[in-house]
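Q: predicted model, plus sequence, below.
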Amino acid sequence: MADFQTWEYKGYTFHKQVKKEALEYIENMEVFDDDIWLCTYPKSGTHWTLQILYLLQVDGDYEKMLEQGLGAKRLPPLELCIDKPDGSISYSYKKYEQLESPRLIGTHLPYDFLPRQVFEKMTKIIYVARNPKDTAVSMYHFFKPTMKKMMNVDVDWNQFFQIFMSKKSPFGTWTQNVLPFWKRRNDENILFLKFEDMKKDSLESIRKIAAFTGRSTSTEVLQNIVTNSSPEKTKKTMVVSDDADIQALSPGAFVRKGIIGDWKTHFTVAQSEQLDEVLQNDLKGTDLEMMFQ
């Protein structure tokens, strides 16, 4: 099985680019009252949702978003630590601390690893969940070129599927990340969204995000945001990011197809049934249902 160089901490699996000192610092970091925390399992619509949030700041005007440098403010996830060739480490949390308020903070951290002040101040959290089959395929296409470039290791889909299904997945299991947020979906400071619902009715989903973040606006503006947060426009925005770590982090696509059901081009019948069985067990009694096509 391919080695994703993971480590264990407090019952969770983390990628080697998440370090203990960063997790300990984040636990006690200062949180601002007007922060918006975007929490996701990797490859679940993170950058699409960021695009929507940035566009809401400029009434859906894509060119204005670029002119104001909002797209260029995109940073790697809060917890990420990039090892530099000179032996130094670039800590993403330090970059977020330098952002002016109001801050958009993106993270793949499990619920229990968020800063204490998030819970004390009831900071606004948007959580986006994507069905695990499409998530797995998107993660595969992101990590495959990364491992080839950084470790000269070729990973095929069958190898990656085994890792995704195991406790050695580089960001923990899908249910470990999703379920704690789902259980708190009715908290007033949490907006729980499903990627598939966002695709099926983008206008209504963006309306919910606007209302939650205090940026309720006209249907015309919301429709402009639907248009300007397309996968093509979001990919274009990612290109202009001025963060060196975003540019060098991975040759894999941060934004790929952005569709529902691409898992059917990769999963075998046996693999699909295996994941279905795991989900049936893990989601029993939770009322969480995901759309797969």
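A: Looks like it arrived, so ask away.
Q: C-alpha from now on. contacts and neighbour counts both.
A: Will do.
Q: start and end of stretch 163-174, how far apart?
A: Start-to-end span of stretch 163-174 (Cα to Cα, to the nearest Å) is 12 Å.
Q: what does stretch 189-200 give?
A: Stretch 189-200 has an end-to-end distance of 24 Å (criterion: Cα to Cα).
Q: same check, this time on stretch 182-195
A: Termini of stretch 182-195 sit 14 Å apart (Cα to Cα).
Q: off-centre distance for that stretch?
A: On the basis of Cα atoms, centre = their mean, to the nearest Å, stretch 182-195 sits 15 Å off its chain's mean C-alpha point.
Q: ditto for stretch 41-55
A: From the chain centre to the centre of stretch 41-55 is a distance of 7 Å (Cα atoms, centre = their mean).
Q: touching it from outside, list them.
A: 38-40, 61-62, 65, 70-71, 104, 106, 108-109, 128-130, 135, 138-139, 171, 174, 177-178, 195, 206, 209, 225-226, 228-231, 234, 254-255, 258 (Cα atoms under 8 Å, 6 or more residues apart in numbering).
Q: presented hereafter is structure B, for comparison with structure A:
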Amino acid sequence: MENDQNQMNSADKQKKPGKGLERMMLQKVDGVNYLRFDLQEDLQHLLELVRKIPTRADDVITIGFPRSGNHWTFEIVSMILSQTTDFHKDHFYSRILEYLGCNVAEAVANIPSPRNLTTHCRIQYIPEEAIQNKTKLIYILRNPKDVLVSLYKFVCSLSHSGSEFNGGWEEFFELQMLGEFPWGYWFDHVLAVEEFQKEHKECPVFVLVYEKMKEDPVAEIDRLCKFLNQPTTLSGQIAEVTQFSRMKSELGRTKMSIQGSNHFKNGPDDILRKGIVGDWKNWFTVSQSEAFNELFENKMAKSKLGSLVREYLK
């Protein structure tokens, strides 16, 4: 029996990456594939370092599956915390904890308060002190179909070695249905938050629904301001300056220009793409949509967070 288990483990380690993943630098952590980009360090070690980061009383940590509106939320939260309508001088990518390297603690320590931090990893990888200190957490929730389309376009646009997805939409969709693509199942990412809320009822978690933010940004920014103990005076102005087309134009000519030129085939346009609701209908076939809906119901039937986006799957 032990020999059989060893053979299974060996076979699993030697398993070839799914079709389309051959050129991507991946590392599996807790059964989930993650994209390493150009990191030289072991990702498991980096996540352990993130867990040990000291936190401050006024920290805010945003958690979101990639392409859920993380960049947009970063700018909105930064404006709320600083009570300004100016875009933050620091880049969103400079605040993603798992990609700040072995000096992550030092890098984060040098950020002035109030610190607006973020992660694409599952909620269990946030700093341990964030739980002890009841740090304010924001979870971004978006229709997974739109998330997947945006993620597909994103990985196809990456230009640097080790991050290239070598497949089409069909291959990408199949990998998602199997949970083999980087960052794993969207479902598990969301369900981890619900489990966290059950285990840590004392920790404040604000669930930001992307579609609701698009429908009524002022009202949602008002809610976010109250959660962050900030005045709502600038809510209307923040909603105005962070309209997607306006934000894309402003950031594309400023802090995103270098990032876009260095890492994306089409420059800044690949970072902030469309920002619309329902683009999935231009990509999913009828059979793909039905298969995904079935998987969604199997995974999220009893999920309160899942119920917040179910209407957008139709």
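A: Cool, got the structure. None of the values given here were measured: they were computed from a predicted structure.
Q: for the lengthiest helix in the first structure, name the packing helices and strands.
A: For the first structure, the helix with the greatest residue count under DSSP state H is helix 132-151. When contacts are defined as 3 or more Cα pairs under 8 Å, 6 or more residues apart in numbering; DSSP states H and E, helix 132-151 of the first structure sits against helix 157-165.
Q: the second structure: matching residues for the helix it packs on?
A: The aligned range for helix 157-165 of the first structure in the second structure is 169-177, by TM-score structural alignment.
Q: which of the residues in that stretch are buried?
A: If you call a residue buried by 16 or more other Cα atoms under 10 Å, then stretch 169-177 of the second structure has these buried ones: 169, 171-173, 175-177.
Q: in CSV, list those residues along with distance to D12 of the second structure.
A: Below are those laid out as CSV (distance: Cα to Cα, whole Å):
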residue, distance to D12 of the second structure
W169, 26
E171, 21
F172, 21
F173, 22
L175, 17
Q176, 19
M177, 19
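Q: one step back: and the longest helix of the first structure with helix 157-165, angle?
A: Interaxial angle, helix 132-151 of the first structure versus helix 157-165 (axes from the mean of the first three to the mean of the last three Cα atoms, to 10 degrees): 110 degrees.
Q: mind listing what's buried in helix 132-151 of the first structure?
A: 132-147.
Q: please apply the same query to stretch 110-124 of the first structure.
A: For stretch 110-124 of the first structure, by 16+ other Cα under 10 Å, it's 110-111, 114-118, 123-124.
Q: one more: stretch 2-18 of the second structure?
A: So stretch 2-18 of the second structure, judged by 16+ other Cα under 10 Å, has zero buried residues.
Q: thinking again about what came up before, what's the most distant pair in the buried residues of stretch 169-177 of the second structure?
A: W169 and M177 (12.2 Å; Cα to Cα).
Q: give the aligned equivalent of K233 of the first structure in the second structure.
A: Counting by TM-score structural alignment, the partner of K233 of the first structure is R246.
Q: so what's its match up against?
A: By Cα under 8 Å, 6+ apart, no residues touch R246 of the second structure.
Q: rewinding a little: now the buried members of the contacts of stretch 41-55 of the first structure.
A: 38-40, 61-62, 65, 70-71, 104, 106, 108-109, 128-130, 135, 138-139, 171, 174, 177-178, 195, 206, 209, 225-226, 228-229, 231, 234, 254-255, 258.
Q: just the ones of these in strands?
A: Of these, the ones assigned to strands by DSSP state E are 38-40, 104, 106, 128-129.
Q: K257 of the first structure touches P231, doesn't it?
A: Yes: using Cα atoms under 8 Å, K257 of the first structure is in contact with P231, at 7.0 Å.
Q: who touches both of those two?
A: With Cα under 8 Å, 6+ apart, K257 of the first structure and P231 have no common neighbours.
Q: can I get the ones in strands among the buried ones among the contacts of stretch 41-55 of the first structure in TSV including distance to T268 of the first structure?
A: Output for those, formatted as TSV (distance: Cα to Cα, whole Å):
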residue	distance to T268 of the first structure
L38	32
C39	30
T40	26
L104	38
G106	33
V128	26
A129	23
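Q: and the furthest pair within those?
A: Largest pairwise distance in those, by Cα to Cα, is 18.0 Å, between L104 and A129.
Q: if we can go back for a sec, A244 of the first structure: which of the buried residues of helix 132-151 of the first structure is nearest?
A: T146 (16.1 Å).
Q: quick one: contacts for the aligned residue in the first structure for A107 of the second structure?
A: Residue pairing (TM-score structural alignment): A107 of the second structure is matched to K95 of the first structure. Contact partners of K95 of the first structure, counting by Cα under 8 Å, 6+ apart, are L75.
Q: next up, the contacts around the closest residue in space to K124 of the first structure that isn't next to it in sequence.
A: Of all residues not flanking K124 of the first structure in the chain, N189 sits nearest, at 4.7 Å (Cα to Cα, 6 or more residues apart in numbering). Residues near N189 of the first structure by Cα under 8 Å, 6+ apart: 122-125.
Q: repeat for Y312 of the second structure
A: 143, 278.
Q: the match of A107 of the second structure and V278 of the first structure, how far apart?
A: In terms of Cα to Cα, K95 of the first structure sits 38 Å off from V278 of the first structure.
Q: check H141 of the first structure too.
A: Applying Cα to Cα, the value for H141 of the first structure to V278 of the first structure is 23 Å.
Q: check which helix or strand covers the equivalent of D197 of the first structure over in the second structure.
A: In the second structure, the residue paired with D197 of the first structure is K212, using TM-score structural alignment. Here K212 of the second structure is covered by helix 210-215, with elements defined by DSSP states H and E.
Q: okay, buried residues for that helix please.
A: For helix 210-215 of the second structure, the buried set under the neighbour-count rule, 16+ other Cα under 10 Å, comprises 210-211, 213-214.
Q: quick one: end-to-end length of stretch 28-44 of the first structure, please.
A: Its start and end residues considered, stretch 28-44 of the first structure measures 27 Å (Cα to Cα).
Q: count of neighbours near V18 of the first structure?
A: By other Cα atoms under 10 Å, 23 other residues sit near V18 of the first structure.
Q: ok, the closest residue to it other than its chain neighbours to A22 of the first structure distance?
A: Distances taken as Cα to Cα, 6+ apart place L80 nearest to V18 of the first structure, at 5.1 Å, with adjacent residues excluded. Distance, L80 of the first structure to A22 of the first structure, using Cα to Cα: 8 Å.
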